[in-house]
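*Asks:* sequence unknown, structure follows:
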């Protein structure tokens, strides 16, 4: 059976997307491949189809233990013989899967990378016939990366032990440096490299100045995403718990997820998020890699991500179905202070801290840019957009750029005088009070109202001064140190104070980009786009799908995606032959659900 036959008969699609066919045929022919492809572009088909064409079993290395069950369930719904071995199986269950593999009764076998460190797993693999090795989330091999997994460093031995078995490594995020590191560490320098565009045009990128982040988040969810699935990322476990409770108290169904939760609670929350509609997952970055839920309508960050790679990976979990989605980030001065402090106190040598600083600098540049955010994001991955995207906040409501040289000199002079004249160091709050001429108890206590800079900054509001400090930190013209985040000058400060360097700053729009007043949820947009006579049919099919998914204990999207149901509702096929022509209806699903769908359609005819 050819690759195209498999695509049509098993997966129910008529044609490949992008570079899928080229990659698939290369691997079927026995070639090694390194694939960089954005989330939602169909990476999994690049190894699943070769697995069904080549003789033997494809062994898929994946760090996503909690998701293997869902991935296997989805494949089994398609009639694919799939299994997994990880720490969630008891010894009897593991022996059954091992026997199936040895007997050639599996098309795909998913393994956690740490399993390959044991001789027992290697001996088991030698008893069967291996079609290919697929190394998913390949960026986990990067020691400088945001998702580093030490067990990935040993995966180069696969080629040494099975030199004739093709390998395909896949990731949705990699800079040029990470790309090269993956190739080197996995022994794929001679492999064929396939690099797709990183652009996700359906995702709208928005970064707002952090004021009252809980209120801002609540307004965002209520105004634009009521009843929709999404992910809210927080930096700490404590924040995750508090934000989840806050959302629940305000009528938004939310679940917490972090590494400190009991394993059963964490797995249960993830399972609910995947299976139920309209849930919001509040999580640390421990959650999400490889999440295959197609209808995540938003990803919100309440804390600044540590790198653009991490931000891109996390925001990429929105809109896998290609429908409009939003990546929303609330970002403020304290985020910069906190991240700088974490870098200064991090373990590792100077080179490690320098690398962390470079990652943070790039993230800050994305937050502070007055240019198209998507263009800046793609440029980080070595891709040129060539135009404005018209789907990010800076394109939809362009911010002003203003000459902040004098404001910067006033702020830096305040830090200088505190340090040089008083031998003191203070944080942002005290410096701003001095500039605004506020005679607070602390200002009076330290006689800071006697400084020559007292009151010289009354031309700006407190929020504007916080933005000035934030941007000076981002540009390296100011720094923080110590446990209390005190402000100190840098080498660049002298250039500004000496009038040798101008400082251009970003002024936030008076009204941040928001479509809350006119926004419709994805369900409302779908209903509006469907003809009046089709909408009730679509909703009836969704209800049938929800009941079927609940009965089988799988996520609704494993039965059919919304796009497939919309096409069925619009075309109203009256026979199994007609239903088979719908995109996403393969042979297995036609056999399992075809008669049920025709009956459901008859009920609303």
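*Replies:* Ah, there it is. Since the model is a prediction, treat every value here as computed from it, not as a measurement.

*Asks:* contacts, neighbours, all on C-alpha from now
*Replies:* Will do.

*Asks:* in stretch 5-15, what counts as buried?
*Replies:* Of the residues in stretch 5-15, 5, 6, 7, 8, 9, 10, 11, 12, 13 count as buried by neighbour count, 16 or more other CA atoms under 10 Å.

*Asks:* Please report the distance of the second one from residue 149.
*Replies:* Computed with CA to CA, to the nearest Å, the distance linking residue 6 and residue 149 is 33 Å.

*Asks:* Do you have the helices of the stretch 351-500 of the chain handy? List them.
*Replies:* 373-380, 393-396, 405-422, 428-436, 441-445, 462-474, 491-497 (DSSP state H, counting those that start in this stretch).

*Asks:* Next, format those helices as TSV and append distance to residue 361 and mean neighbour count.
*Replies:* Output for the helices of the stretch 351-500 of the chain, formatted as TSV (distance: least, CA to CA, whole Å; neighbours: other CA atoms under 10 Å):
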stretch	distance to residue 361	mean neighbour count
helix 373-380	12	21
helix 393-396	19	21
helix 405-422	19	19
helix 428-436	20	21
helix 441-445	32	12
helix 462-474	7	20
helix 491-497	15	16
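
*Asks:* want to try TSV for those, with distance to residue 123 as columns?
*Replies:* What follows is the helices of the stretch 351-500 of the chain, written out as TSV (distance: least, CA to CA, whole Å):
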stretch	distance to residue 123
helix 373-380	42
helix 393-396	54
helix 405-422	65
helix 428-436	60
helix 441-445	70
helix 462-474	52
helix 491-497	59
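
*Asks:* Alongside the first one, take a look at this:
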């Protein structure tokens, strides 16, 4: 890795106005959402926990305070690829940034250490295990530190979907570096995980910045798995020439799916943990850096912290482990704010496999129960007949007042049936068993199955015993999950997943509200939905030639520097240039994303391309 440029934009120990840095460095005229409040709080020395959706500008919340405070900002990041992209993007802006990780050679690591000790760095990225090495901590003891930023902070929680034990040790930073502000950031954390982040990172007194989790540019579609390869091909053919990710549960499925897609003329590469490291790295680099319109077929070993802004779709061929995992993985689409589509295919076999993985794990009973509950929350979203986005956001404690109009249930309403009587039977079973049992036992009760547990509690003597034979076990599972999603039932996390009646459930049980439930059969319009693709970046016809000329020049520059094209310019910036047709550097400074360093590096090139197109 190259050492940072000595031509650093900001002096290492200068406290600078954040608005000036935002405009001069990042080329932005205003903050978004809670960014300004977070930045001001951390610059003033406050600790913070920031929950902000993917693509919502989390990185600016720690990069900008690090640039405005004296010293170097230390960023904890879990993946080398993410470090590399962020460091490259910062250097394009003229910021002295570096990463310390296993991909560096000995001389490169020595250079980073020398730059750190000499005060030549403004941001240093490191994995948690490297940061916590005794020699690394000792090195930091003699350095002026602006802040510690803990990215992907949900990794600290054992209830989270990406738990990493090494994150637990980061709490020691508070005692070792008193007075240095710490900021923990994540895009996906339910209330329980948020509490875990605060407690385990010793951030109990930190200010919480909770942004909306909504990603309105992403369309959600969930379909019953029928002929998965045919369904996937239909979906991908609507995305020809676009980059996207297909997630599979197993390595074998990854290999088979990638091979099948290539046979059907769709360029795809596999990615999973068992590939030779050089192949895995090459495939990831091809997707992130060198090839456009590539499909990466992957297990969840790929993706956390992926900073590629132009992923246009994410498809799941198998059920994710939880709603948090689903939201994190689909959130890798549309980071640039432009429309993106997601597709989840699921079947009962997925459910059996996922539950088997939970039961066969060596986790404690309490952890297993939490994992079951999280899986059930995802299944509830799969089976809901209402707006999927409303159901997803409700899981994260957020209320969306109106249906989104951008999910399959809003675009093609699902087939439903009058489930009022079935719902009343299910709710009655909960009440008559004193709200102490989970779905499995309640289903046995309704089906009239005399299990040892049924007989031990004498539940075969209850009026609800055997009153639900009109549905099978799968049908009752769907009823219970849909009642949980609509808020008629709650899961008691402290009582092994027992179901409890809510006020909304009481209304249904007393016959004061009817209930319509989703049919198990797939909608007849499913194939049509798979072919739908939202509009992308709007470029006027008269600007299209200039836009493509700018893209071609960006591609050339990216190849020269061995960088992803989006690190140099996002498509949205090129579209704005094509529309504005700037005549000088003063005009370029008004384009979003055109900071001082970008203008200095590429201004003459851009103006030349514009002039050449104007002269045609």
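*Replies:* Here it is on my side, so go on. For clarity, every value in this text was computed on a predicted model and none was experimentally measured.

*Asks:* TM-score for this pair?
*Replies:* The TM-score (TM-score structural alignment, normalised by the length of the first structure) is 0.84; 537 aligned residues with a CA RMSD of 2.8 Å.

*Asks:* about what we covered before: what's the closest of the helices of the stretch 351-500 of the first structure to residue 195 of the first structure?
*Replies:* The closest of the helices of the stretch 351-500 of the first structure to residue 195 of the first structure is helix 373-380. By CA to CA, the value is 12.9 Å.

*Asks:* quick one: secondary structure of the counterpart of residue 170 of the first structure in the second structure?
*Replies:* Aligned by TM-score structural alignment, residue 170 of the first structure pairs with residue 185 of the second structure. At residue 185 of the second structure the chain is in strand, as set by DSSP: H, G, I helix; E, B strand; the rest coil.

*Asks:* what's the burial count for residue 185 of the second structure?
*Replies:* 24 (other CA atoms under 10 Å).

*Asks:* now do residue 602 of the first structure
*Replies:* So residue 602 of the first structure, with other CA under 10 Å, has 12 neighbours.

*Asks:* Counterpart of it over in the second structure?
*Replies:* Matched to the second structure by TM-score structural alignment, residue 602 of the first structure sits across from residue 611.

*Asks:* which ones are touching that match?
*Replies:* Contact analysis of residue 611 of the second structure by CA atoms under 8 Å, 6 or more residues apart in numbering lists residue 583.

*Asks:* Would you verify that it is located in a strand?
*Replies:* No. Read with three-state DSSP, residue 611 of the second structure is helix and lies in no strand.

*Asks:* Can you tell me what residue 79 of the second structure aligns to in the first structure?
*Replies:* With TM-score structural alignment as the criterion, residue 79 of the second structure pairs with residue 64.

*Asks:* What about residue 250 of the second structure, how many residues nearby?
*Replies:* 13.

*Asks:* now residue 331 of the first structure: how far from residue 341 of the first structure?
*Replies:* In this view, residue 331 of the first structure and residue 341 of the first structure are 16 Å apart by CA to CA.

*Asks:* Looking at those two, which is more packed in?
*Replies:* Counting neighbours by other CA under 10 Å for residue 331 of the first structure and for residue 341 shows that residue 331 has the greater number, 23 against 18.

*Asks:* Now for residue 315 of the second structure: which residues touch it?
*Replies:* By CA under 8 Å, 6+ apart, residue 315 of the second structure lies in contact with 232, 245, 246, 247, 330, 342, 343, 344.

*Asks:* Quick one: map the fifth one onto the first structure.
*Replies:* Just to be clear, that refers to residue 330 of the second structure. Counting by TM-score structural alignment, residue 330 of the second structure corresponds to residue 315 in the first structure.

*Asks:* For the aligned residue in the first structure for residue 373 of the second structure, grab the count of nearby residues.
*Replies:* When the first structure is aligned by TM-score structural alignment, residue 373 of the second structure is paired with residue 358. Neighbour count of residue 358 of the first structure, defined by other CA under 10 Å: 14.

*Asks:* how far away is residue 358 of the first structure from residue 473 of the first structure?
*Replies:* As judged by CA to CA, residue 358 of the first structure and residue 473 of the first structure stand 13 Å apart.

*Asks:* cool, residue 281 of the first structure as well?
*Replies:* 32 Å.

*Asks:* Ok, residue 338 of the first structure next?
*Replies:* 12 Å.

*Asks:* Find residues that contact each of those two.
*Replies:* With CA under 8 Å, 6+ apart, residue 338 of the first structure and residue 473 have no common neighbours.

*Asks:* thinking again about what came up before, wait, which of the helices of the stretch 351-500 of the first structure is closest to residue 321 of the first structure?
*Replies:* helix 373-380 (19.4 Å).

*Asks:* how big's the offset between that closest one and the second structure?
*Replies:* Here the mean offset of helix 373-380 of the first structure against the second structure after fitting is 0.3 Å, by mean CA distance after the TM-score superposition for the first structure.

*Asks:* repeat for stretch 352-367 of the first structure
*Replies:* Compared with the second structure after the fit, stretch 352-367 of the first structure shows a mean deviation of 0.9 Å (mean CA distance after the TM-score superposition for the first structure).
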